[in-house]
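Asks: Got a predicted model here, sequence first, then my questions.
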Amino acid sequence: MRVPVLNPNYLLTSVLFVLFGSFDCSELDMDGEISLRLEHSLDMGKSWQDRGSLSFSKARSAIPTVNQGPLSDENLSTLENLCSKNMFYLIKVTGDGIGELQSYTPACTMLDSSLAEQITLFLDWRGNPVAANLASRIGVVGHKVTAGKFDTRVQIQSMENGPTPDTAAYIQKMEEEKSRKMSGEKPDNRSFFAKYWMYIVPLCFILLINSAGAPENGGR
């Protein structure tokens, strides 16, 4: 029995259609509100306390909102003790389907900034959080640290789309080659990669970008 052989041109075309079809479908996931729980640790991650919540819309123009109370006098004293030992203040962001996203900053910088901080959330190409980063905003003139009130800014960092290959031009080139073969013109004897490298290389580049994951910037 003769085993059918797949045409490499047909195989690559199918891969391109599946790949870009998934990109189009992902646009449907870019709507909706995401609510996350915010916790912090004052003993280097041995225990966690509820600190509040933050929420944002997947729409790029949306402004994140944070709901949280002040730091208690007891916790403020513990933070000062951490600073005296050159230890860290930790936060944890959790939510449905994202697991635990942790980050940290030196306890002393939190005190030096009067609890002024910036939390950066990194999103994947579907708009879901994959990493968090905490940084103190030192030099900000604001409330007194004894008030124990957080001055929190939240920044949303979305993954940018990389360059995409011109699939329409590729399909047109295939059709022209097929017409030349049918009309009896001299065939192109170059290898498959030599003829279509300009389409294969961008495709590999896109796959590498999407598999790279979120950047490691003090969080995980």
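Replies: Cool, got the structure. Numbering: from 1, shown residues only.

Asks: drop to CA atoms for contacts and neighbour counts, all remaining ones
Replies: Noted.

Asks: residue boundaries of the helices in this protein?
Replies: 8-26, 73-84, 107-112, 167-182, 192-211 (DSSP state H).

Asks: May I see the buried residues of the longest one?
Replies: Taking 16 or more other CA atoms under 10 Å as the basis for neighbour counts, the residues of helix 192-211 that come out buried are 196, 199, 202-203, 206.

Asks: Same check on the first one?
Replies: Applying a neighbour-count criterion of 16+ other CA under 10 Å, the buried positions in helix 8-26 are residue 16.

Asks: For it, name the packing helices and strands.
Replies: helix 167-182 (3 or more CA pairs under 8 Å, 6 or more residues apart in numbering; DSSP states H and E).

Asks: Would you mind giving the orientation angle of the helix it packs on with respect to helix 192-211?
Replies: Compare the direction of helix 167-182 with that of helix 192-211 by axes from the mean of the first three to the mean of the last three CA atoms, to 10 degrees and you get 160 degrees.

Asks: My read is that residue 135 contacts residue 105, right?
Replies: Yes. Under the criterion of CA atoms under 8 Å, residue 135 makes contact with residue 105 at 6.1 Å.

Asks: and residue 39, how far is that from residue 109?
Replies: 19 Å (CA to CA, to the nearest Å).

Asks: got another, please set it beside the one above:
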Amino acid sequence: MSSLHFVVIFFNILHLVTPYLESDGWLNIELHHALDRHNPDKFTFRGNVSIPSLNIGIANVLQEPLNSEDREKLKDLAEHNQFYRLKSYVTFSDATKIDYLTSTKACALANAQLADLLWVSIDTSGSVLAITQTVSGSGNCQDLQVSSEDLENFNTHVIVKQMELAPVPDTTSFIQKLEREREARERGEVKDNRGFFAKYWMYIVPIGLLVLISGATSPDGGQGGGR
């Protein structure tokens, strides 16, 4: 089993135990890519991804095969150690539209023979935070050993990943607790049960250091026993 398939299976299982969104929705993603090394801002249609339910996370992917001209352009990008750029135009269920840009090394995509992962990161409300592309192929362009025939069909897996927000620390309660402890100490209600050294170490340590230093620099301490 390849690492790409292992990642897909793992996140599909993880998606089953992920908390459901506050309200389910759908997404449509239109993919465009830039293949021309001499015209990097020219994006052409690659395919379409539809996700009927963000809670379920299963995507329908339809992509067009690359014609001979586009295959040569992609191979040219890889041979010149350029980046393959992918633009995703997202349409939400409320008709809102937004686009995202991601890139990967063209030689890595070519070495993977167009097998890639499309990560759709969403928040708890179903809004898309990012769309990124990853590939499992080697990014070493010197190892490029693929023919144009190997660069015809994309094999894309889509993973919908819900980003969980970290819990916000309750700083107000913590500050109030510190304030109550301070007031209790001032009233003498809190007894300090620490040991002698734990209470007064900040005084004992400097005195000890002074004794050691004075002993080391004493003239008597530097004389030997013989003549």
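Replies: Nice, thanks for sending it over. This one's a predicted model, so the numbers in the text were calculated from it and none came from an experiment.

Asks: ranges for the strands of structure 2?
Replies: 27-34, 44-51, 60-63, 83-92, 97-105, 115-122, 128-135, 155-162 (DSSP state E).

Asks: Go through structure 2 and flag its longest helix.
Replies: Secondary structure of structure 2 per DSSP H: the longest helix is helix 196-217.

Asks: so where in structure 1 does that one end up aligned?
Replies: Under TM-score structural alignment, there is no match for helix 196-217 of structure 2 anywhere in structure 1.

Asks: what's that helix packed up against?
Replies: Using 3+ CA pairs under 8 Å, 6+ apart as the contact test, no helix or strand touches helix 196-217 of structure 2.

Asks: Go ahead and confirm residue 48 of structure 1 touches residue 75.
Replies: No. Using CA under 8 Å, residue 48 of structure 1 is not in contact with residue 75, being 12.0 Å away.

Asks: Which residue, neighbours along the chain excluded, lies closest to residue 162 of structure 1?
Replies: Distances taken as CA to CA, 6 or more residues apart in numbering put residue 206 closest to residue 162 of structure 1, at 6.3 Å, once the chain neighbours are dropped.

Asks: Tell me the counterpart of that neighbour in structure 2.
Replies: So, by TM-score structural alignment, residue 206 of structure 1 is left unmatched.

Asks: Residue 89 of structure 2 matches what in structure 1?
Replies: Checking TM-score structural alignment: residue 89 of structure 2 goes with residue 94.

Asks: hmm, back to that, now flag whichever of the buried residues of helix 192-211 of structure 1 is closest to residue 175 of structure 1.
Replies: residue 196 (13.6 Å; CA to CA).

Asks: what residues are up against the closest one?
Replies: Contacts for residue 196 of structure 1 (CA atoms under 8 Å, 6 or more residues apart in numbering) come out as none.

Asks: how about 10 Å then?
Replies: Applying CA atoms under 10 Å, 6 or more residues apart in numbering to residue 196 of structure 1 gives the contacts 9, 12, 170, 173-174, 190.

Asks: Ok, residue 32 of structure 2 next?
Replies: Taking CA under 10 Å, 6+ apart, one finds 42-48, 85-89, 101 in contact with residue 32 of structure 2.

Asks: Tell me the buried residues within those residues.
Replies: 43, 46-48, 85-89.

Asks: got CSV for those, with distance to residue 4 of structure 2 too?
Replies: Converted to CSV, those look like this (distance: CA to CA, whole Å):
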residue, distance to residue 4 of structure 2
43, 26
46, 21
47, 20
48, 21
85, 20
86, 19
87, 22
88, 21
89, 24
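
Asks: Kindly indicate which of those lies nearest residue 213 of structure 2.
Replies: The nearest member of those to residue 213 of structure 2, counting by CA to CA, is residue 85 at 66.6 Å.

Asks: residues contacting the closest one?
Replies: By CA under 10 Å, 6+ apart, the contact set of residue 85 of structure 2 is 32-35, 40-41, 43, 101-106, 133.

Asks: preserved in structure 1, out of those residues?
Replies: Contacts conserved in structure 1 for these, using both residues aligned by TM-score structural alignment, their matches' CA atoms under 10 Å: 32-35, 40, 43, 101-106, 133.

Asks: Filter those residues down to the buried ones and hand me the PyMOL line.
Replies: In PyMOL, a selection of the buried entries from these looks like this (16+ other CA under 10 Å):
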select buried, resi 32+33+34+35+43+102+104+105+106+133
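
Asks: Let me know the closest of the kept ones among the contacts of residue 85 of structure 2 to residue 127 of structure 2.
Replies: Each of those was checked against residue 127 of structure 2 using CA to CA; the closest is residue 101, at 16.3 Å.

Asks: Alright, calling it a day.
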